[in-house]
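In: what would the 3D arrangement of this be:
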Amino acid sequence: MVDLSQYLPILIFLFIALALSSLFVFLPMGVSYLTGTHNPDAEKLSEYECGFPAFEDSRSQFDVRFYLVAISFIIFDLEAAFLFPWAVSLDETGWVGWGAMMTFLGILAIGLAYEWKKGALDWE
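Out: Sure, this is the predicted structure:
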């Protein structure tokens, strides 16, 4: 016969994790329901992230500049993510690491100049 009592700590851990995660999800929702004001008006329901109404015909065209800005943000966000570990380990990588990063930054600078020349950064 198998002794299942060795799985009791795992079961307790899973129960506590489920209770805490439920608490972290439902407690803020309950507090906001009890203390918050629920007065949706035109300003609260207006589009603030994308710049165009969200509930239109799904086949309507919209400006591609939103995608260009998003792609530019991702590219330069990744650049910043690569710069920090490079700066921390520069004493170990030496001139080879410095040259590789300068090549990387040069490619990004060329990309930025290309975006600028094509007008992707112009907003009307």
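In: please count neighbours and contacts with C-alpha atoms only from this point.
Out: Fine.
In: mind listing what's buried along stretch 86-95?
Out: Residues of stretch 86-95 classed as buried: Trp86 (neighbour count, 16 or more other Cα atoms under 10 Å).
In: and the contacts of it?
Out: The contact list for stretch 86-95 (Cα atoms under 8 Å, 6 or more residues apart in numbering) reads Gly97, Trp98, Met101.
In: secondary structure element for the residue most central in space within the chain?
Out: Centroid-nearest residue in the chain, with Cα atoms, centre = their mean: Ile74, separated by 9.2 Å. In this assignment (DSSP states H and E), Ile74 forms part of helix 65-88.
In: I have a second one here; can you model it like the first so I can compare?
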Amino acid sequence: MIIILTCLFITLLISILVMSLSSILAKKTIMDREKNSPFECGFDPKGSARLPFSLRFFLIAVIFLIFDVEITLLLPLAMIINFSNIFTWTITGAIFIFILLLGLYHEWNQGALEWAY
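Out: As a prediction, the model looks like this:
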């Protein structure tokens, strides 16, 4: 038990020593305005770095991800056609595609897929 605690203490001490040493050696002492400013093709930035994000674009991206994941859930359906009952396979596929189309219709009906009103 003492050996494990000693090894743990030595490891902790070496880790703290290495982190402290790297922090001291990597410290940049020269504060230059050009080096501290964001690089924008060699020019000073004209506007704020915090631009408003388009909520419309975010909604389209989330809808794309949802349908993309559903398509990846649909792909194994083609792989199991030989291993399952054809009636069960057809009903399962039809229900899954119907749910996808219902979700797409709902998003379209709510106007989430249009860029401008």
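In: TM-score for these two?
Out: Once superposed, chain against chain, the TM-score is 0.51 (TM-score structural alignment, normalised by the length of the second structure); 75 aligned residues with a Cα RMSD of 3.0 Å.
In: could you look up the next helix or strand downstream of the helix holding Ile74 of the first structure?
Out: Per DSSP H and E, helix 65-88 of the first structure leads on to helix 90-118 as the next helix or strand towards the C-terminus.
In: can I get the contacts of stretch 86-95 of the first structure in TSV with distance to Phe26 of the first structure?
Out: Converted to TSV, the contacts of stretch 86-95 of the first structure look like this (distance: Cα to Cα, whole Å):
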residue	distance to Phe26 of the first structure
Gly97	48
Trp98	49
Met101	46
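In: among those residues, which ones are buried?
Out: When the contacts of stretch 86-95 of the first structure are checked for burial by 16+ other Cα under 10 Å, the buried set is Gly97, Met101.
In: pull the number of nearby residues for Val69 of the first structure.
Out: Val69 of the first structure has 15 neighbouring residues, counting by other Cα atoms under 10 Å.
In: Ser54 of the second structure versus Cys41 of the second structure, what's the distance?
Out: 24 Å (Cα to Cα, to the nearest Å).
In: er, Ile66 of the second structure I mean
Out: With Cα to Cα as the criterion, Ile66 of the second structure and Ser54 of the second structure are 19 Å apart.
In: next: Gln110 of the second structure.
Out: Distance, Gln110 of the second structure to Ser54 of the second structure, by Cα to Cα: 18 Å.
In: ok, back up a step: need the counterpart of the residue nearest to the centre of the first structure in the second structure.
Out: Counting by TM-score structural alignment, Ile74 of the first structure lines up with Leu65 in the second structure.
In: also Leu108 of the first structure?
Out: Per TM-score structural alignment, Leu108 of the first structure is aligned with Leu100.
In: how near is its match to Val18 of the second structure?
Out: In terms of Cα to Cα, Leu100 of the second structure sits 55 Å off from Val18 of the second structure.
In: tell me which of the two has more neighbours.
Out: Leu100 (16 against 12).
In: next up, the contacts around the more buried one.
Out: By Cα under 8 Å, 6+ apart, the contact list for Leu100 of the second structure reads Phe67, Glu70.
In: and it, how far is that from Leu113 of the second structure?
Out: Applying Cα to Cα, the value for Leu100 of the second structure to Leu113 of the second structure is 15 Å.
In: try Leu55 of the second structure
Out: Counting by Cα to Cα, the separation of Leu55 of the second structure from Leu113 of the second structure is 12 Å.
In: which of those two has more neighbours?
Out: Leu113 (15 against 9).
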